[in-house]
Structure formats: structure tokens, C-alpha cells
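*Asks:* Need a 3D model of the sequence below.
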Amino acid sequence: MLGNWFKTTILMAGIVVLFGAVGAALGGAGGMLIALLFAAAMNVYAYWFSDGMVLKMYNAQEVDEQSAPKFYRIVRELAHNAGLPMPRVYIIDEAQPNAFATGRDPEHAAVAATTGIINMLSERELRGVMAHELAHVRHRDTLISTISATIAGAISSIAQFGLLFSGGDRERGVHPAVTILIMILAPIAAMLIQMAISRSREFEADRGGAKISGDPQALAAALKKIHNYAHQIPMDTAQQHPETAQMMIVNPLSAEGIQGLFSTHPATEERVARLMALAQGIA
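*Replies:* The predicted model follows:
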């Protein structure tokens, strides 16, 4: 656990340092402040209202103990195990097996699962998946994602508007060629760090979910099933809004080319291997 949190801390520090370096090189203090305020305003809005926007985007339908007794009961029991308030529970009418959590804090959380994942998995496996999502809620990963997105967005803003602030490059001792290079590479570097943070949080949610459910093997089995089917069954909403892909338990995008450094999710094989190792430690 400490390893993943330490990695997240280092990555967060890295993106802050990158922001400072890019801001100083391209915009100076003024440009850096403008970009940060602009990005922060957008992400504060997203932090407070993104849960409703995403749920509406996926046409998620809220359910209760009467409309979805089995699924609702699973979430309720796991939330109790995790010491969390009962989140709102949603079902998305999509064939692709997937699930996500959203909400700015545990008191305003929501979890959602597709009909595909509910129909495909056994109850034991579904418990593993929803425990993973509740681990995201307990770890406040939405907050971490918002902070990293704010800084990454500010870096991109500085790069995009770099020419507006580049009049003083000579005075600051920055060559125009260096400015152009920074404008190209900085957003890529910020994106890579942001994705690495996302992958680190997925590992930690796997670990936390295994502890909440008490069954790492169930989550491992679920991940293998989801991975095998998710890329064969398209999810149109995710394709139209790829920025939501990082929320899902498995990458919902059908494109196979974005792998490794450019993936918001760790390799499923590595996730499964870590869960099985954890299961041996628990047994």
C-alpha cells in the first residue's frame, strides 16, 4: 500500500515541478498564474458537478432495493464493510462489461455498473468489482484525479498560449526554439504523468477492493473476464467521450494501440498477478 501511495506522491510532485518549470520558461509568473487559475476554475466545476454529468452522459438509471435487490444488496454490504456511507447506485444499459465510481467525496459518491457486467459475472466476482469501486471512493481518488487534471490542464494551457507570453523569451534567456520544443513536449509529459497517477490509483483500488471484499481471487477472475470481453464489445458513449475511460475498472475503448505509457489502466495481467500474490498472503 505504501509503495503505491509513495509512487502517487512522487508523481504528483513531478507534475507540480513540471508545471513550475514550464510556467517559468514560457509564461513567467504572470502566464503561470493565469494558466493555473483557468485550469483550476474548469476543474473545480468538474469536481463538483462531474458526477451528474457523467451519469447523465451514460444514461445511468438510479436503482434501489426494490428495483435491483441483488445488486443493491451487494453494494450495501460492501459499503458497510468499508465503513462508507451508502452511495447512490446506478445501472447502465450497456452490453460491455464495465463499472465506475464517481462523486467528490464519500458522502456524495455514486457507483455504476453496466448490465453487461451484472449479467456476465458471478455474484462473487461482482462483489470484487464493486469493492474495487468503493475503494476508489474511500481513497478519494476523484480528488487526486482532479488535482492532477488541474495541473496538467494548466501546463497544456501555458503550452497552447505560449506564443502570447513569449515576447519576453529573449529577456528571460529562453531561445525561441526551446520555447517551441517546450510547447510540444510539455503537454505530452504532463499527460504521461497523469496517466501514471491513474495507473497507480488502479493498483491501489485493486488492493483496497480485495481487502473490502476479503476475496482477491474473485476480483482477479472478474478482471480476466472483463478484459476478454470489453474490447470485443464497443461502448459508444466511451468512444465519444474518451476522457471518461480512466474512470472505468477496465479501459472501455476498443482501440488497442494506446498501450504502455499511454494507457490509463495497468496491464490486466499485472493486476491479476498482484491480486493472486495478495491472495496467497491473505490465505
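*Asks:* Could you use CA atoms for every contact and neighbour count after this?
*Replies:* Will do.
*Asks:* Helices of the stretch 1-150 of the chain, residue ranges please.
*Replies:* Counting by DSSP state H, counting those that start in this stretch, the stretch 1-150 of the chain has helices at residues 2-22, 28-57, 69-82, 115-120, 123-138, 141-160.
*Asks:* for the second one, packing partners?
*Replies:* It stands for helix 28-57. In this structure, helix 28-57 packs against helix 141-160, with contacts taken as 3 or more Cα pairs under 8 Å, 6 or more residues apart in numbering; DSSP states H and E.
*Asks:* now whatever helix or strand comes next after the helix it packs on, how far from the chain's geometric center?
*Replies:* Next helix or strand after helix 141-160 toward the C-terminus (DSSP states H and E): helix 169-172. Here helix 169-172 is found 38 Å from its chain centre; the criterion is Cα atoms, centre = their mean, to the nearest Å.
*Asks:* Now do the buried residues in helix 169-172.
*Replies:* In terms of neighbour count (16 or more other Cα atoms under 10 Å), helix 169-172 has its buried residues at residue 169.
*Asks:* Would you mind naming the helix or strand containing residue 226?
*Replies:* When elements are defined using DSSP H and E, residue 226 is found to belong to helix 216-230.
*Asks:* Not counting its own residues, what contacts that helix?
*Replies:* Residues lying outside helix 216-230 but in contact with it, judged by Cα atoms under 8 Å, 6 or more residues apart in numbering, are 96-98, 117, 121, 124-129, 132, 206-207, 209-210, 250-252, 254, 268-269, 271-272, 275-276, 278-279.
*Asks:* one more to line up against the first:
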Amino acid sequence: MIGNWFKTTLLMAAITGLFGVIGLMLGGKAGLLIALLFAGGMNFWAYWFSDQAVLRMYNARQVDAQSAPQFYQMVAELAHNAGLPMPKVFIIDEAQPNAFATGRNPEHAAVAATTGIMRVLTERELRGVMAHELAHIKHRDTLISTLTASVAGAISAIANFAMFFTGGSRDDERSVNPIVAILIMIFAPLAATLIQMAISRAREFEADRGGAAISGDPLALASALQKIERYAQGYHMMPAEQHPETAQMMIINPLSGSGITGLFRTHPETSERVDRLMAMAQAR
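*Replies:* Modelled structure (predicted):
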């Protein structure tokens, strides 16, 4: 818990610094001040409201014991096994099989699963997936993943906005050098991606381990990961494509891109995750 609070503080500091550098390059001292004020407001908003924003991005609908009795009861049993408060439960109407958890702490947490994942997985496999998501909540790293998703999107938007600072009149001394603006447009989103990578891959291994312990069935999660990756390649998830900064929240990367994007993977290789889960099962 202390480690994750340190990571969160470090993440917010890094984000504030990145916003400050962008502001300084775009607008000098005045730009720096504006950027720092914006970063402070962004950090405050992201801490309290980013989870709600992500759920809205995916048009997630909340369900309960009446509207989705089997799924809701499954989450309730797993939350009890994990010693967690009951999270809010959401379903996303998307064909791609995937799931994620969000929320600033276990008392304000939510889990979400697509209709696709509920269709292609067996009940045993789905339990493994939801146990994985509850492990994210138990480890208190949902705040970090949601913060990075929200702020990475803001950084990318600001970087794209940099192009508007290049057009000032010829006698406008405050207009930004086009080369500087282009560099910001290229490297600011890259920096945001690197921040995501730095905290995402290790989280997935730990959530796999924790999820296997919560469900008591590491082989079910291993089977689910293999099946999700296989099926996910055949479906586009438009909210993820429109908001790629949220991809690292999912149990499997939902984006359709390949090639050079593989250099910036936010998820470990599924084969390595499966191998670790198999080893856990053999050691039981």
C-alpha cells in the first residue's frame, strides 16, 4: 500500500513536471505558470473523477443482483474471498472479450466486463478474469492505472494543441518556433506512453498471481487469457481505439495496432503470463 501511494505521488509529480515543461516551451514563464495550475487541477480531477470518466468512455452500464444475477453474485463471492468491499459492477456492450477495474480505492471501486467476454468464456474462466480484476483493486493499483489513462489523454491533447501556437503573426514575438511545437507533438505523447509502460507490465503479473489466489484456480485464468487474446484479435473495440490511453487498464491489450506499436507494449506477453500461471498450478 505504501509503495503504491509512493508511485501515485511520483506519477503526479512526473505529470506536473511534464506539463510544466510543455508550458514553458510553448509560453515561457507565463506558459509555465498556466501549465502548473492546469496540472494541479488535472491531478485533482483525475484523483476524484477519472474512474467515472473512463466508465462513460466505454458506455458502461451498472448492473445489480436483479439485472445480472449470476455475474453480480460471482463478483460478490470473489470479493468476499479477497476480503474486499463489494465493488460496483458494470457491463460494456462490446463484442471484444475484455475487462478492467477502476476506482481510487477498494471502497470506491468498480469492475467492468464486456458482453463479449461473458459470451466466449466459461463460468470458470470468467471467475478467473474477475478475480484478476479484484486483485488490481486489492493491490490498490487501480488508482494509478486510471490516473495514467486520464492524464495521458490530456497530455496527448495538449501536444496536438501545440500546433495552434505556431501560427502567430510575423511580428508576434511570443509565437512558438514550429520545430519546438513539432517536437512537443511527438515527444509529449511518447513520454506519457513511457509513464504508462513503467507501471503497467509488473502490475499485470501481480494481478495474475493475486487473481489466481482469490479464485483458487490459476489454470482457469491461464485458459481465459489464451482465449481472450485469440478472440480479441477478431474484434475492434471502438472506445479503446478512440481512447488508446485506456488500453493499459484492460486485462488484454484491446488495440488492433501491431508492428512498431509492439515496442511500446503496456501488457506482458500473454504466453509469459500463461507460463507463470501454469507454474503456480504445478506448485499447488
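*Asks:* Got a TM-score for the pair?
*Replies:* The TM-score (TM-score structural alignment, normalised by the length of structure 1) is 0.76; 273 aligned residues with a Cα RMSD of 4.0 Å.
*Asks:* ok so, going back, what does the helix holding residue 226 of structure 1 correspond to over in structure 2?
*Replies:* Alignment note (TM-score structural alignment): helix 216-230 of structure 1 is matched to residues 218-232 of structure 2.
*Asks:* Roughly how far does the closest residue to residue 125 of structure 1 other than its chain neighbours sit from residue 229 of structure 1?
*Replies:* If the residues on either side of it in the chain are set aside, residue 125 of structure 1 comes closest to residue 218, at 4.7 Å by Cα to Cα, 6 or more residues apart in numbering. Using Cα to Cα, to the nearest Å, one obtains 17 Å as the distance from residue 218 of structure 1 to residue 229 of structure 1.
*Asks:* and the two? which has more neighbours close in?
*Replies:* In this comparison of residue 218 of structure 1 against residue 229, neighbours counted by other Cα atoms under 10 Å, the higher total goes to residue 218 at 23 against 18.
*Asks:* could you point out the longest helix in structure 1?
*Replies:* If you go by DSSP state H, structure 1 has its longest helix at helix 176-213.
*Asks:* follow-up on the earlier one: if any of the contacts of helix 216-230 of structure 1 are buried, put those into a PyMOL selection.
*Replies:* Under the burial definition 16+ other Cα under 10 Å, those of the contacts of helix 216-230 of structure 1 that qualify are selected in PyMOL by:
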select buried, resi 96+97+98+117+121+124+125+126+127+128+129+132+206+207+209+210+250+251+252+254+268+271+272+275+276+278+279
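*Asks:* picking that back up, now tell me what touches the following helix or strand past the helix holding residue 226 of structure 1 from outside.
*Replies:* Moving toward the C-terminus from helix 216-230 of structure 1, the next helix or strand (DSSP H and E) is helix 236-240. Defining contact as Cα under 8 Å, 6+ apart, one finds that helix 236-240 of structure 1 is touched by 57-58, 244-245, 252-254.
*Asks:* Which positions within helix 236-240 of structure 1 qualify as buried?
*Replies:* Burial within helix 236-240 of structure 1, assessed by neighbour count using 16+ other Cα under 10 Å, is assigned to 237-238.
*Asks:* where's it relative to the chain centroid, distance-wise?
*Replies:* 16 Å.
*Asks:* Going toward the C-terminus from that helix, what's the next helix or strand?
*Replies:* helix 268-282.
*Asks:* Give the equivalent position in structure 2 for residue 247 of structure 1.
*Replies:* Aligned against structure 2 - with TM-score structural alignment as the criterion - residue 247 of structure 1 pairs with residue 249.
*Asks:* ok, now how distant is the residue nearest the centre of structure 2 from residue 80 of structure 2?
*Replies:* Among the residues of structure 2, the one closest to the centroid is residue 249, at 2.5 Å (Cα atoms, centre = their mean). Separation of residue 249 of structure 2 from residue 80 of structure 2 (Cα to Cα) stands at 23 Å.
*Asks:* just residue 219 of structure 2 next, same as before
*Replies:* In terms of Cα to Cα, residue 219 of structure 2 sits 21 Å off from residue 80 of structure 2.
*Asks:* Looking at these two, which one has more neighbours?
*Replies:* Legend: neighbour count by other Cα under 10 Å for residue 219 of structure 2 and residue 80, higher for residue 219 (20 against 13).
*Asks:* before we move on, back to that, dump the contacts of helix 236-240 of structure 1 to JSON lines, plus distance to residue 16 of structure 1.
*Replies:* JSON lines is the format used below for the contacts of helix 236-240 of structure 1 (distance: Cα to Cα, whole Å):
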{"residue": "57", "distance to residue 16 of structure 1": "31"}
{"residue": "58", "distance to residue 16 of structure 1": "32"}
{"residue": "244", "distance to residue 16 of structure 1": "23"}
{"residue": "245", "distance to residue 16 of structure 1": "24"}
{"residue": "252", "distance to residue 16 of structure 1": "29"}
{"residue": "253", "distance to residue 16 of structure 1": "29"}
{"residue": "254", "distance to residue 16 of structure 1": "32"}
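*Asks:* Alright, I will stop here.
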